[in-house]
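[1] Sharing a model prediction with you, sequence too.
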Amino acid sequence: MLVFPLINDTSRKIIHVDMDAFFASIEERDNPELKGKPVVIAKNPLETGGRGVVSTANYAARKYGIHSAMSAKEAYELCPQAVFVSGNYARYQEVSRQMHDIFHRYTDEVEGMALDEAYLDVTVNKINAASAVKIAKMIQHDIFTELHLTSSAGVSYNKFLAKIASDIEKPKGLTLIAPEDALDFLAELSVKKFHGVGEKTAEKLEALGITEGGDIQKSSPQYLAEKLGVFGWELYLKANGIHNVPVKPNRIRKSVGKEKTYGKLLYLEADIKAEVSKLSEKVGMILQEKQLKGHIVVIKIRYADFTTFTKRLSLDDKVDDVYLIDQSAQKLLDVALRDNVGIRLLGVTVTGL
């Protein structure tokens, strides 16, 4: 068996800051009447004919099983008494900028992943602090006292572990995974907690007898690569605490897209159009969160026979508006749609950012 040299950089000090129910918390902060009530950031499905997707929900709403990317209709069915708020993305962007101002007091090595989360490399920092935990506590304190919001933080030597750590004690948590503790921690971690392991991949791994990180650690990288391709090798590295990807302060995104594969083929035009609308809404929300706009809308269609088509439409202006994206995608759909042929995949992308 080939032996791969596993080079692990444990010298870095990485913090992952994740705001607690960011959008909903801003709404609660700015509207005290919402305190204690289940708050869902989505258009009220009673006013939209059931359309719309949940952007986020506060912890009171999450107790009912409501989560982001769920349809607003389903959220209403789970909790009819929830307060639905359409969302003020300009306001959320403003608060996010204030949050990033706080980050930059400590380091300029900041990689924003969305409006509500970011990685910070504080190996070298502006206050010359040796402890990343100390800096994380100071950031959480600044966010709470200045923005009146709470955040959770994870601290470790790489981005993968820092992100997992930030989710361990939500809300208001702070968790450190030190280099000497990483392998034991990962050995007990469910494979479902590994980034990129969705429901289907988890089922594949379970069929191989792999349910925890320790099972991956005991497997050979060749075996995992044979079963899962390149992703198997990536899992092997992560399970061994290796993720040498640096924080990238100037990460440039060229496109924003969402696609979905359907286990049951779509045939009805109304269903297909509804799915395209859902995808368009998700893409629009990401664009707004990332403060991006694009002028090219692309749809992707894969039919039952696996033939795949893409169509694109160039717009005069750059957009991030959900309605305009959906309107453009629907126009493309009208051109590309084939009669009486089932669809197994749909995608909507905005590029030319």
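    Noted; the coordinates are in hand.
[2] contacts and neighbour counts: CA atoms only from here.
    Noted.
[3] which residues of the stretch 101-250 of the chain fall in helices?
    Remark: helices assigned in the stretch 101-250 of the chain by DSSP state H, counting those that start in this stretch are 132-142, 159-166, 182-187, 199-207, 213-218, 221-228, 230-239.
[4] contacting residues around the longest one?
    Contacts with helix 132-142, where a contact means C-alpha atoms under 8 Å, 6 or more residues apart in numbering, come from 13-15, 102-103, 106, 122-123, 129, 150-153, 155, 174, 176.
[5] Quickly check the residues you listed for the two that are furthest apart.
    Maximum pairwise distance among those (C-alpha to C-alpha): 24.1 Å, between T123 and T150.
[6] between those two, which one's more packed in?
    T150 (21 against 18; other C-alpha atoms under 10 Å).
[7] OK, contacts around that one?
    So T150 contacts 19-20, 140, 143-144, 171-172 (C-alpha under 8 Å, 6+ apart).
[8] can you pick the most crowded of those residues?
    Within the contacts of T150, most neighbours by other C-alpha under 10 Å means M19, with 25 neighbours.
[9] hang on, isn't it packed against A118?
    No: the pair M19 / A118 is not scored as a contact, 9.3 Å apart, by C-alpha atoms under 8 Å.
[10] sorry, back to before: most tightly packed of the helices of the stretch 101-250 of the chain?
    Highest mean neighbour count among those (mean count of other C-alpha atoms under 10 Å): helix 159-166, with a mean of 24.
[11] Second structure for comparison follows:
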Amino acid sequence: MTGEESSTRPRKIVHVDVAVGSPAARGVVAAASYEARTFGVHSAMPSVTAQRKCPELVFVRPRFDVYKAVSLQIRTIFAEYTPMIEPLSLDEAYLDVTENLKGMEIATEIAEEIRARIKTTTGLTASAGISYNKFLAKMASDQNKPDGQFVITPKNGPAFVARLPVKKFHGVGPATAEKMNRLGIETGADLKEKTLDFLIENFGKSGPYFYGIARGIDNRQVKPDRVRKSVGAEDTFPQDIHSYEPAREGLQPLIEKVWGYCEANEIGAKTVTLKVKYADFSQITRSKTVPAPLPAIPDLEEVINLLLAPIFPARKGIRLLGVSLSSLERRRSETTPQLRLAL
């Protein structure tokens, strides 16, 4: 497709052929390679379980300084093609190449060049989705992972959405997908049949978004250098958690995910919030705000530990934990001393 009304959203695969985590008995998998996933290994899984499912599994401890350096290399490559870059994490971003610095008209050629440059510069593979809006670019990038690309044209967009299960829609989590299924919505075609009023009544402010994407419409712009109000991650556990250690292990991948976003976008956070949802679906939140942005992931872990410890012994089983960061601000360009905070 041409650069007009198009966007690319390459996804960079940082860890290939390994699972990131710790081989310790009480460690958890932070991220799993595609090869590991074929054995049933996934993020937040206890390392001992992962090792049992895949005896040849290779564990690599996280190296955030290296990840950030490689991410910056990739960001530099993006910037050679367009200033319209919206990073989502250390390893993925939206690019708007409608007007690009190379004067290239074909978005698929831009994606091919970028993927080749990433491979040559970093040795990493990348997948890319090319389409005319952010939602479909995201959906397209999932089609040929970990080392390929896929195009969804304006002509094919509505049909692609129509046959896609709503549980695979970007922005539709497990709980929302389950609710949609209860309402008789299992595919994009089913979603398209619902009126805007129906979707607003059942899904609130997300209703207009669902109404649009069911028709292949997503008017969100690629927003370079945006600072979000907050960034968060949460996970529902297969079995309720009753003690501190499993809860802390389950939180680690979430901590790394939100910190990775902040690192990729050079954002600092002063407020940390812990979300706890119990087996009866009641929930609590606990927050702490520090005087200055947290300088490093150990500082975030320390705050989480302080918030988590007082809720034990738990009054009932815990089904979900979440971590969010707010009071976000751009980090200063000058080097900031990495001082431990008095918490």
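    Okay, I see it. Just so you know, these numbers come straight off a predicted model, no measurement behind them.
[12] before we move on, back to that, preserved in structure 2, out of the contacts of T150 of structure 1?
    Using both residues aligned by TM-score structural alignment, their matches' C-alpha atoms under 8 Å, structure 2 keeps these contacts from the contacts of T150 of structure 1: 19, 140, 143-144, 171-172.
[13] Return the residue of structure 2 aligned against V54 of structure 1.
    In structure 2, V54 of structure 1 lines up with A30, judged by TM-score structural alignment.
[14] Same question for L78 of structure 1.
    Per TM-score structural alignment, L78 of structure 1 is aligned with K53.
[15] which residue numbers in structure 2 go with stretch 115-127 of structure 1?
    Going by TM-score structural alignment: stretch 115-127 of structure 1 matches residues 90-102.
[16] can the helices of the stretch 101-250 of structure 1 go into JSON lines with extra columns for distance to V322 of structure 1?
    Listed next are the helices of the stretch 101-250 of structure 1 as JSON lines, based on distance: least, C-alpha to C-alpha, whole Å:
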{"stretch": "helix 132-142", "distance to V322 of structure 1": "33"}
{"stretch": "helix 159-166", "distance to V322 of structure 1": "29"}
{"stretch": "helix 182-187", "distance to V322 of structure 1": "40"}
{"stretch": "helix 199-207", "distance to V322 of structure 1": "28"}
{"stretch": "helix 213-218", "distance to V322 of structure 1": "39"}
{"stretch": "helix 221-228", "distance to V322 of structure 1": "35"}
{"stretch": "helix 230-239", "distance to V322 of structure 1": "33"}
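[17] out of the ones you listed, nearest to I286 of structure 1?
    helix 159-166 (19.5 Å).
[18] elements contacting that closest one?
    Contacts defined by 3 or more C-alpha pairs under 8 Å, 6 or more residues apart in numbering; DSSP states H and E place helix 159-166 of structure 1 against strand 14-19, strand 151-156, strand 174-176.
[19] could I get those as a markdown table with distance to L337 of structure 1?
    Output for these, formatted as a markdown table (distance: least, C-alpha to C-alpha, whole Å):
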| stretch | distance to L337 of structure 1 |
| --- | --- |
| strand 14-19 | 41 |
| strand 151-156 | 45 |
| strand 174-176 | 50 |
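[20] Indicate which one of those strands is closest to V256 of structure 1.
    Taking these one by one with C-alpha to C-alpha, strand 14-19 is closest: 21.3 Å.
[21] quick one on the thing from earlier: closest one to P221 of structure 1 among the helices and strands packed on helix 159-166 of structure 1?
    Ranking these by proximity to P221 of structure 1 (C-alpha to C-alpha) places strand 151-156 first, at 24.1 Å.
[22] matching residues in structure 2 for that closest one?
    Aligned by TM-score structural alignment, strand 151-156 of structure 1 falls on residues 126-131 of structure 2.
[23] who touches the matching stretch?
    1, 6-13, 107-108, 111, 115, 118-119, 136-154.
[24] please redo it, this time with the cut-off set to 7 Å
    Outside stretch 126-131 of structure 2, the residues that touch it by C-alpha atoms under 7 Å, 6 or more residues apart in numbering are 6-13, 107-108, 111, 115, 137-138, 140-141, 144-153.
[25] for stretch 234-247 of structure 1, same thing?
    In this structure, residues lying in contact with stretch 234-247 of structure 1 by C-alpha under 7 Å, 6+ apart are 8-9, 109-111, 119-121, 158, 160, 182-183, 186, 213, 216-217, 221.
[26] excluding its backbone neighbours, what's nearest I318 of structure 2?
    Distance criterion C-alpha to C-alpha, 6 or more residues apart in numbering; nearest residue to I318 of structure 2, sequence neighbours excluded, is Y278 at 4.2 Å.
[27] distance of that neighbour from Q51 of structure 2?
    For Y278 of structure 2, the distance to Q51 of structure 2 equals 29 Å [C-alpha to C-alpha, to the nearest Å].
[28] In structure 2, what residue corresponds to V197 of structure 1?
    Under TM-score structural alignment, V197 of structure 1 pairs with V172 in structure 2.
[29] show me what contacts that match?
    V172 of structure 2 touches nothing, counting by C-alpha under 7 Å, 6+ apart.
[30] Could you report the distance from it to F210 of structure 2?
    Counting by C-alpha to C-alpha, the gap from V172 of structure 2 to F210 of structure 2 is 9 Å.
[31] ok, now K53 of structure 2?
    As for K53 of structure 2, its distance to F210 of structure 2 is 37 Å (criterion: C-alpha to C-alpha).
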